[in-house]
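Visitor: show me the folded form of this:
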Amino acid sequence: MSEATAIPGIPRRFAALRNRDSRPYLFTSGLSMMADNTEHVITYWVLWQTFHSPALVGFQIISHWLPFLLLSVWTGTLAEKYDCRRLIQAAQGLFMLVSAVWGVLFLTDSLTVWAACILLVLHGTAGSIWGPAEQLMLHDFVDRHELPSAVRMNATFQSLGILFGPVVGSALLLWLGPTGGIFANVLIYLPMTVLMFRTKFTGHVRDAAAAGVGAEKPRVGFRDTMRVLRGIRSNHLIIAMIIISGLTAITIGNALQSSMPAFAARLGAGSSGDFTYGALLFAMGFGGVVGGFLLEATGVIRPTLRAAVLSTVVFGAAIVVFAVTASYALALVALVIAGCGEIASLSITQSVVQLEAPAGERGRTLGVYGMFASGLRTGGGVTLGVLGAAVGVIPAVGVFAAVLTVGALGAWWFAARRPAARDAAQLR
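Guide: Have a look, this model is predicted:
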């Protein structure tokens, strides 16, 4: 039984970066992700200094991911029906509006908890609108056999944005203060917004060409959406990718960042100061960026079920090592390896879902994937809090990593149950 969607031809190394259409998209996507994380640094700092509210800290996480859980299928439907350029611009515009309103509230010293909660929810909503549309654009930029390269490079550049967002946010805080920094952050969203006026791709060009000139757009009503969801249920390979991504979201998705102070204290933050904590946070992000470029340069991993499972197992096993080791050096190495495994797992699961999804249903399929891959991070803090209270934060992270590893193997077994006849039909 074959595990992957057939991909004709051998993709070029860094195919997406060689493509003059996708190259600026990757760079601007990374910039927008950096702006997203820069805003978090500035606003979270101001909110803590202003209110000192642990409840608000928890709401910051919930508000960021809950819109993905509630809206991803709907925003995937929008991406499937409408011009993805305009949806991306709408998302970027909402990001910019939220940053600007933060700035006005800081400037006028009129920040309240309720205003902060509304802005946090709007910021999360902008992210949920951006997600499916930006994935469909990748499908337009490159040929089908080069799509995994585009997905991997997009994930890598966004990882760069996540990696440098805290650096830029901290620099803006020191240089311009929170008010000037948040207004400056608005400008970082502009390159992607402008690019969407310049590109000819809509997220539907290749699908329209394959369907033929004048092909009728699919209806995107509630009944049709439910039909698509039932169709996803029958595709064990897509379901396996959703299981893997959902397990990652609800186990380790938010657990590492929120629990890192505990790990830093165990590894000597008391004597090393902030360097230990900062190095641990940096190590995993660094691993993701390096892993993305190495995977692209070597081409050793293809978008298959086996590769998705093995990369997830590497991710989970590395976090288990990180959770049990008392060695600072080994902890850093484990986090770098975990970052490599995470970027591989993320890019492979996204690629498989894109390749397996029918052309007229790709947006909603990506919406379902996003609902689990991002939306379930909403519950990650709850699961960490409950288990952490029972056994301790550090053991809880180790348990979650072990659960993720076993769950990925379970997803492999689930997808392997596909009838051979269905495999043959999908490969034709």
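
Visitor: rest of the way, CA atoms for contacts and neighbours
Guide: Will do.

Visitor: which residues touch Gly9?
Guide: Shown in contact with Gly9 (Cα atoms under 8 Å, 6 or more residues apart in numbering): His145.

Visitor: quick check, it in a strand?
Guide: No - according to DSSP: H, G, I helix; E, B strand; the rest coil, Gly9 belongs to no strand; its state is coil.

Visitor: ok, it to Ala100 distance?
Guide: Gly9 sits 47 Å away from Ala100, going by Cα to Cα, to the nearest Å.

Visitor: Leu163 too?
Guide: From Leu163 to Ala100 the distance is 23 Å (Cα to Cα).

Visitor: ok, Leu187 next?
Guide: Distance from Leu187 to Ala100, counting by Cα to Cα: 10 Å.

Visitor: over to Ala420?
Guide: Relative to Ala100, and taking Cα to Cα, Ala420 is found at 55 Å.

Visitor: of the two, give the one with the bigger neighbour count.
Guide: Ala100 (18 against 12; other Cα atoms under 10 Å).

Visitor: tell me which element that one falls in.
Guide: Using DSSP states H and E, Ala100 sits in helix 84-107.

Visitor: list the buried residues for the helix or strand following that helix?
Guide: Using DSSP H and E, the next helix or strand after helix 84-107 towards the C-terminus is helix 113-141. Of the residues in helix 113-141, those with enough neighbours to count as buried (16 or more other Cα atoms under 10 Å) are 116, 119-141.

Visitor: look up how far Gly76 lies from Gln135.
Guide: Gln135 sits 10 Å away from Gly76, going by Cα to Cα.

Visitor: which residues do the two both contact?
Guide: Listed as contacting both Gln135 and Gly76 by Cα under 8 Å, 6+ apart are Leu366.

Visitor: ok, residues contacting stretch 154-167?
Guide: For stretch 154-167, the surrounding residues in contact (Cα under 8 Å, 6+ apart) are 26-27, 29-38, 41, 282, 285-286, 288-289, 292-293, 343, 346-347.

Visitor: could you rerun that using 6 Å?
Guide: The contact list for stretch 154-167 (Cα atoms under 6 Å, 6 or more residues apart in numbering) reads Leu26, Gly30, Leu31, Met33, Met34, Asn37, Thr38, Val41, Gly285, Val289, Gly292.

Visitor: and which of those is nearest to Ile394?
Guide: Nearest to Ile394 among these: Gly285, at 19.7 Å, using Cα to Cα.

Visitor: quick one more, to check against the first:
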Amino acid sequence: MESGTVQAVPEARGGMFRSLRNHNYRLFALGGVVSNVGTWMQRTAQDWLVLDLTHGSAAALGLTTALQFLPTLLLGLWGGMLADRYPKRPLLVVAQSLMGVLALTMGVLTVTGSAQVWHVYLMALVLGLIACVEVPTRQSFVVEMVGRKDLPNAIALNASSFNLARVVGPALAGVLIHALGGTGPIFLINALSFAGVLGGLMLMRASELTAPEPVPRAKGQLREGLRYVMERPELLMPILLIAFVSMFSQSFSMSIALMARQVFTAGASSFGLASSMFAIGALAGALMAARRARPSRRLLVGGALSFGLFQIATGLAPWYPLYLLLLVPTGVAMVSVNTAANAGVQLAASPEMRGRVMGIYMLVFTGGAPIGAPLLGWISELGGPRAGTVMGGALTVIGVGVAIMLTKAIGRRSHATVRGVAAATAGAR
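Guide: Predicted coordinates for the structure are as follows:
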């Protein structure tokens, strides 16, 4: 059995795409590409639909983002616990099917002209509830397909797939919104795209999955997961850092929408172009991460600081072409820190705790959006999108420093507690 401490991982061999030699992971990755393109098309359409229905309200856009991520903030730990208790592949099949039904429903409402802003709010909230279980399950399922040796590579390839879709999806959505005269068909296309990932899951070879024994139901499992993370700096550091960074990285697409529409007065197709430029950088960052055997703390901290500084630069960009260029390194920095934190956390977690650890990780990764998105929306309402973007970058940089200080403080307290227990035990003898 793997221990909860970071173990040496053999130097990666086999190239940037070595994880694709695995049959199950190849199905998972190919299905994910199709589904991710549809998901990013829907995200673009969702933002544009909210702006249309509310006549350009930044606060409404922030509320939509908050509703989508609020369930993870409240229930993310519970979802991670379910990922440890039950087989992951059936959980993913159910969750992906429900997401497809939601997209289909929203598409029908929009195409028929019945969509109202509260429908979008409700869809975002229900998507968030499903994601509470789907995201930690999907994240912790990767190691069951590829093993520890290829886990960093598989995580980086997942990020590459996600960000390749981020390049294609928004640009395609922008073109189709303009060509088809609305956002409704985009939701329907996304509903169809779920067939890719569902097909991949159904065709996997169960005999080649290395699933741990499900953890039986017991009291105190959530507290056990929290204590497990708090006692291990190799887990605590990336989780705390991601907690601060993701508060504004998750809502950065909202900043792109506001900058494109209100600062540079761009249409839907130009908004899609801006999202795609950011995604090109993210894809480049993910492909660079796929070459690394394992992430380093220097990469984690450097990527987080760079993301904050580039956010500030994009908020200050005076011309639209320069703004588009600055989105590329911003995307590189964001994915560098995300992949480094994700791989580091999964490698440091033991198999029986991985679902709960990833539940905590995804809680802080997505749970900051209900705080960051409304805050940036409110600042953008008062001072304009530039002020909101710059403030997001400044708070990201400050958050990196806070995460480092908190890790050191909690580590010192934990060591002091261990020494106290050891001294008391020795005295009792």
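
Visitor: need the TM-score between these chains.
Guide: Here the TM-score for the pair of chains, by TM-score structural alignment, normalised by the length of the first structure, is 0.83; 405 aligned residues with a Cα RMSD of 3.2 Å.

Visitor: what about stretch 329-347 of the second structure, how far off from the first structure?
Guide: When the first structure is superposed, stretch 329-347 of the second structure averages 0.9 Å from its matched positions, counting by mean Cα distance after the TM-score superposition for the first structure.

Visitor: now do the buried residues in that stretch.
Guide: Neighbour counts over stretch 329-347 of the second structure (16+ other Cα under 10 Å) mark 329-347 as buried.

Visitor: ok so, going back, the helix holding Ala100 of the first structure packs against which elements?
Guide: Secondary-structure packing of helix 84-107 of the first structure (3 or more Cα pairs under 6 Å, 6 or more residues apart in numbering; DSSP states H and E): helix 113-141, helix 147-188.

Visitor: any idea of the angle it forms with helix 113-141?
Guide: Computed with axes from the mean of the first three to the mean of the last three Cα atoms, to 10 degrees, the direction of helix 84-107 of the first structure lies at 150 degrees from that of helix 113-141.

Visitor: any buried residues in helix 84-107 of the first structure, and which?
Guide: The neighbour-count check on helix 84-107 of the first structure (16+ other Cα under 10 Å) flags 84-104, 106 as buried.

Visitor: now swap in stretch 381-392 of the first structure and tell me
Guide: Gly381, Thr383, Leu384, Leu387, Gly388.

Visitor: what residue of the second structure takes the place of the second one?
Guide: This means Thr383 of the first structure. The alignment partner of Thr383 of the first structure in the second structure, by TM-score structural alignment, is Leu375.

Visitor: ranges for the helices of the stretch 201-350 of the first structure?
Guide: Assigned by DSSP state H, counting those that start in this stretch, the stretch 201-350 of the first structure shows helices spanning 205-211, 222-234, 236-248, 255-266, 269-272, 274-298, 305-324, 328-356.

Visitor: so which of those gets nearest Val151 of the first structure?
Guide: helix 328-356 (5.8 Å).

Visitor: the following helix or strand past the closest one vs the second structure, mean deviation?
Guide: Following helix 328-356 of the first structure in sequence order, the next helix or strand is helix 362-373 (DSSP H and E). Its aligned residues in the second structure lie a mean 0.7 Å from helix 362-373 of the first structure after superposition (mean Cα distance after the TM-score superposition for the first structure).

Visitor: what's helix 362-373 of the first structure in contact with?
Guide: Contact with helix 362-373 of the first structure is made by 68-69, 72-73, 76-77, 79-80, 132, 242, 245-246, 249, as judged by Cα under 6 Å, 6+ apart.

Visitor: helices or strands next to the lengthiest helix in the second structure in the packing?
Guide: Using DSSP state H to define each element, the second structure has its longest helix at helix 385-428. If you count contacts as 3+ Cα pairs under 6 Å, 6+ apart, helix 385-428 of the second structure packs onto helix 233-249, helix 297-316, helix 369-383.

Visitor: so can I have TSV of those showing distance to Ala115 of the second structure?
Guide: Compiled in TSV, these are given as follows (distance: least, Cα to Cα, whole Å):
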stretch	distance to Ala115 of the second structure
helix 233-249	28
helix 297-316	33
helix 369-383	23
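
Visitor: and those helices: which comes nearest Thr389 of the second structure?
Guide: Of all these, it is helix 297-316 that lies closest to Thr389 of the second structure, at 5.1 Å by Cα to Cα.

Visitor: deepest of the helices and strands packed on helix 385-428 of the second structure, which one?
Guide: helix 233-249 (a mean of 25; mean count of other Cα atoms under 10 Å).

Visitor: buried set for stretch 260-280 of the first structure?
Guide: Met260, Pro261, Phe263, Ala264, Leu267, Gly268, Ala269, Thr276, Tyr277, Leu280.

Visitor: also stretch 391-407 of the first structure?
Guide: Across stretch 391-407 of the first structure, burial judged by 16+ other Cα under 10 Å covers 393-407.

Visitor: ok, those residues vs His52 of the first structure, which is closest?
Guide: Nearest to His52 of the first structure among those: Val393, at 22.0 Å, using Cα to Cα.

Visitor: and the gap between the closest residue to that closest one other than its chain neighbours and Ala318 of the first structure?
Guide: Nearest non-adjacent residue to Val393 of the first structure, counting by Cα to Cα, 6 or more residues apart in numbering: Ser259, 6.7 Å away. Here Ser259 of the first structure is placed at a distance of 16 Å from Ala318 of the first structure (Cα to Cα).
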